[in-house]
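Asker: just a sequence and a predicted model for now, questions to come.
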Amino acid sequence: MANLPFSYSIRRSPRVSRMRITVTPDKIEVVAPPKVAEALLHQFVNDKQQWILQARQKVAGNNRPAAFPLPATYGEGTPIPYRGGQYPLRLVRYPNKRVKISFNGELTAQIPAHLPPEAHSAALKPALVAWLKQQARQHVGQALERHTATQQLIPQSVLIKTQKSRWGSCGIHNDININWLLIMAPPEVLEYVVVHELCHIQIRNHSAQFWALVAEHLPGYQSQRQWLKQQGGELLRYGFGLMG
């Protein structure tokens, strides 16, 4: 651990069945089942150090436009941006008829056993898009639950949409649209966009009064707004490349 060019933490979890590494802008974390020997964990990190360095560089934005690198193909080990981290995709062959994506500390794709390797990428892309949209719907709903009760900011409807140049919008009838690509941004960024659009239910402009209302819900919203200014373009590029 001391000889590596980075530090990392170890977290034991009975919910995971195998070791995994999560890289975010704030930390490098190794998550492992409770009974895995610590020496084995350190060896695992040592073996993965090149991937860790690359992932850390991507999430930190030190090698733009590598914060959201668009892979040539999707398969085993492809890093997928999700909730502010980069998760290497793990493929598992199953006797099912279509690709199924799941996340339990690691991002797993169940691939139909009959599907040849050369067909994996084409099958994975639409499955990832569908799964990410479903996750966006879930996490947007959770953010709404946290903020709608305050000052009765209740939308008429909420849609998760593909938007080419906007992260969210609030219509004249209080219908809110949220861009599903935000599920790949840090959680607080998605929450900021939800709060932003909710506040437009009460104040339709971007006056000082509007920003004061946003700050009542999210006192540190400025950093989330800045993240979108700095990283949003790359995230849009990645998302539309994934759908292409």
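Answerer: Alright, I've got the coordinates.

Asker: please make it C-alpha for all contacts and neighbour counts, starting now.
Answerer: Noted.

Asker: select the longest helix from the protein.
Answerer: When the chain is parsed with DSSP state H, its longest helix is helix 120-147.

Asker: can you pull the buried residues of the next helix or strand after that helix?
Answerer: Next along the chain after helix 120-147, taking DSSP states H and E as the criterion, comes strand 157-161. Using 16 or more other C-alpha atoms under 10 Å as the test for burial, strand 157-161 gives V158, I160, K161.

Asker: so whichever helix or strand I176 is part of versus strand 157-161, what angle?
Answerer: Using DSSP H and E, I176 sits in strand 175-179. Computed with axes from the mean of the first three to the mean of the last three C-alpha atoms, to 10 degrees, the direction of strand 175-179 lies at 20 degrees from that of strand 157-161.

Asker: in addition, the following structure is provided for comparison:
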Amino acid sequence: MTQASTLKYIAHYPEHIQSQAAELISQGKLGDYIDKNYPTKHQVQSDKALYQYINQIKNQYMRKTSSLTQVTYNSKLAVLNQALGIHTFQSRVQGNKLKAHNSITVASLFKEAPPEFLRMIVVHELSHFKEKDHDKSFYQLCCHMEPAYHQFELDTRLWLQWREQL
């Protein structure tokens, strides 16, 4: 089994990062790394609380974006779609008006995550309302809303790797 296949969550990262992660895993220290850097879990446990949390971030950084119609946690998300969060946006014509429907679904496993990881997922999904593709402008928007976005993304993937080993 290759290192890339055993480190599926960070397989697209550079070799030196994969090597560091593999060393932490082989020494049994990945959990210690996560616990040391992210000692707390967030308190956003219900769909209503998640809606309020996401809406607060949206209103702070993306006021002109259409309001959120629906926000939920979904226990089947990670298994079915190989995704940690999903965003949907639809525009519908109603009479002479254009109505937007924006929704975000977050994998339920993030109820157990550190607050930084939930924020990273939320920032990622909100960014898709303005930038559809994972390009430079998309990641600039993510970093505008969360300056440590890239570190949180890597550490979220390491957390997922660690959880899978438990």
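Answerer: Yep, it's here. Just so it is clear, the model here is predicted, and its values are computed rather than measured.

Asker: TM-score for this pair?
Answerer: Remark: TM-score between the superposed chains equals 0.58 [TM-score structural alignment, normalised by the length of the second structure]; 119 aligned residues with a C-alpha RMSD of 3.2 Å.

Asker: related to what we said a few turns ago, what's downstream of the strand holding I176 of the first structure, the next helix or strand?
Answerer: Next along from strand 175-179 of the first structure, by DSSP H and E: helix 187-202.

Asker: which part of the second structure matches whichever helix or strand comes after that next one?
Answerer: Per DSSP H and E, helix 187-202 of the first structure leads on to helix 208-217 as the next helix or strand towards the C-terminus. Per the alignment by TM-score structural alignment, helix 208-217 of the first structure matches residues 136-145 in the second structure.

Asker: and that stretch, what's buried?
Answerer: F138, Y139, L141, C142, C143, M145.

Asker: now stretch 167-186 of the first structure
Answerer: 167-170, 174-186.

Asker: repeat for stretch 116-135 of the second structure
Answerer: Across stretch 116-135 of the second structure, burial judged by 16+ other C-alpha under 10 Å covers 116-129, 131.

Asker: how near is the residue positioned nearest the centre of the second structure to E112 of the second structure?
Answerer: Taking C-alpha atoms, centre = their mean, the centroid of the second structure lies closest to I121, which sits 1.8 Å from it. Using C-alpha to C-alpha, to the nearest Å, I121 of the second structure is found at 13 Å from E112 of the second structure.

Asker: could you do E146 of the second structure as well?
Answerer: Going from E146 of the second structure to E112 of the second structure by C-alpha to C-alpha gives 20 Å.

Asker: now swap in S137 of the second structure and tell me
Answerer: Applying C-alpha to C-alpha to S137 of the second structure and E112 of the second structure gives a distance of 30 Å.

Asker: circling back: residue in the first structure matching the residue nearest to the centre of the second structure?
Answerer: Applying TM-score structural alignment, one finds that I121 of the second structure aligns to V193 in the first structure.

Asker: list the contacts for the nearest residue to that match once chain neighbours are set aside?
Answerer: Once flanking residues are discounted, V193 of the first structure sits nearest to G168: 6.4 Å by C-alpha to C-alpha, 6 or more residues apart in numbering. By C-alpha atoms under 8 Å, 6 or more residues apart in numbering, the contact list for G168 of the first structure reads I176, N177, I178, N179, V193, V194, E197.

Asker: related to what we said a few turns ago, and the longest helix of the first structure, what's buried?
Answerer: Quick answer for helix 120-147 of the first structure (16+ other C-alpha under 10 Å): 120, 123-125, 127-129, 131-133, 135-137, 139-140, 143-144, 147.

Asker: and the match of I121 of the second structure, what does it touch?
Answerer: V193 of the first structure neighbours (C-alpha under 8 Å, 6+ apart): W167, G168, I178.
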